[in-house]
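>>> Sharing a model that was predicted from the sequence below.
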Amino acid sequence: MPLDEFDRAIIAVLQEDARMPVAQVAERVSLSATPVSRRIKRLEEEGIITGYQPVLDPRRLGLELDAYVLINLDAHSDANIERFEQAILDSPYVIACHAVTGDMDYLVHVVARDVEHLSQITLKSLLRIPGVRDVKSIIVLETVKAPRTLPLD
């Protein structure tokens, strides 16, 4: 079902603050609370809104280092891919993983306490996953833009 202007406005408000009470969302989008509540429920049921979670500051949690790790597998068999992806799912320091095009097979987003911790994650975890051939790490020096919202146009 396509989104109308009210759906987009509701989503935009919830992207700013997902804990905002329905009455306040309604006020911001110029609708009454009941239709806003129904629309939010529909957006959730349709899978447009897939959940709510707090946005955490990794540095305040002692995770000072942000890195991307490019990984190549030595073979692309189903078993090799399943083994790799399960190991990635099991790693608490991997916060995102994407299969990608180009020279590498996966782009893995890792958070770590420091460079030594990243080294441990890379050498003692990622490189030891059976089937991993190459690993290249890129350490983030500064984040210029890290959107937490999606464009709605």
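Nice, I can see it.
>>> Please count neighbours and contacts with C-alpha atoms only from this point.
Fine.
>>> Just confirm A96 is within a strand.
Yes: counting by DSSP: H, G, I helix; E, B strand; the rest coil, A96 is found in a strand.
>>> Presented hereafter is structure B, for comparison with structure A:
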Amino acid sequence: MFEVDNFDFQILRAIQKDARIPQSELGEVVNLSTAAVNRRLKKLKENGVIKQYTALLNQESLGFGLTIITNIEVESEQIHELDATRRDFENCPYVQQCYYVTGEWDFVLIFAVKSMDQYNDLTRELFFQKPNVKRFKTLVAMSKAKVGLELAL
């Protein structure tokens, strides 16, 4: 396993807040040279600590006003059936997050959609037309108290 030291944690905290921070400015924040920051960022990326750099878009300003959480129970938990079901969920561009979970439900999905009609169409495609989906439960987010993927480093 790749060892992450205190400098790496400082760098990771800073780029979680702003991945576009210039490396020279990042170096000042963590008290390292720009070259040292560059080397560390490269190693963090090569070792899979940094998965990707991305932009966080404002859903509402782009018309995706509904966040929907869906719990799914599958009919069969045979591995090939689970894998096929998971792939269907992963391949849907409206599914932002997909979790295989323990307990009463097998999967939890987080959707970003433009309308209830669009979600209804997705339920037909992802749930009703798939023989391995036994049942699902839909929760519509009334408001967003906190949304993010930052780790508490």
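Great, that's in hand. All figures in this text were calculated on a predicted structure; none of them were measured in a lab.
>>> Centroid-nearest residue for structure 1?
Nearest to the mean C-alpha position of structure 1, counting by CA atoms, centre = their mean, stands A96 at 5.6 Å.
>>> That residue contacts V108, correct?
Yes: between A96 of structure 1 and V108 there is a contact at 5.8 Å, judged by CA atoms under 8 Å.
>>> Overlap of the contact sets of those two?
Shared contacts of A96 of structure 1 and V108 (CA atoms under 8 Å, 6 or more residues apart in numbering): none.
>>> on that earlier part again, in which helix or strand does the closest residue to the residue nearest to the centre of structure 1 other than its chain neighbours reside?
With CA to CA, 6 or more residues apart in numbering as the criterion, A96 of structure 1 has its nearest non-adjacent residue at 5.0 Å, and that residue is H109. When elements are assigned from DSSP states H and E, H109 of structure 1 belongs to strand 106-112.
>>> That strand - contacts with which helices or strands?
Under the contact criterion of 3 or more CA pairs under 8 Å, 6 or more residues apart in numbering; DSSP states H and E, strand 106-112 of structure 1 touches strand 65-73, strand 94-99.
>>> can you name the residues of structure 2 that the very next helix or strand once past that strand overlays?
Following strand 106-112 of structure 1 in sequence order, the next helix or strand is helix 115-121 (DSSP H and E). Aligned by TM-score structural alignment, helix 115-121 of structure 1 falls on residues 116-122 of structure 2.
>>> quick one: which of the helices and strands packed on strand 106-112 of structure 1 is nearest A18 of structure 1?
strand 94-99 (21.1 Å; CA to CA).
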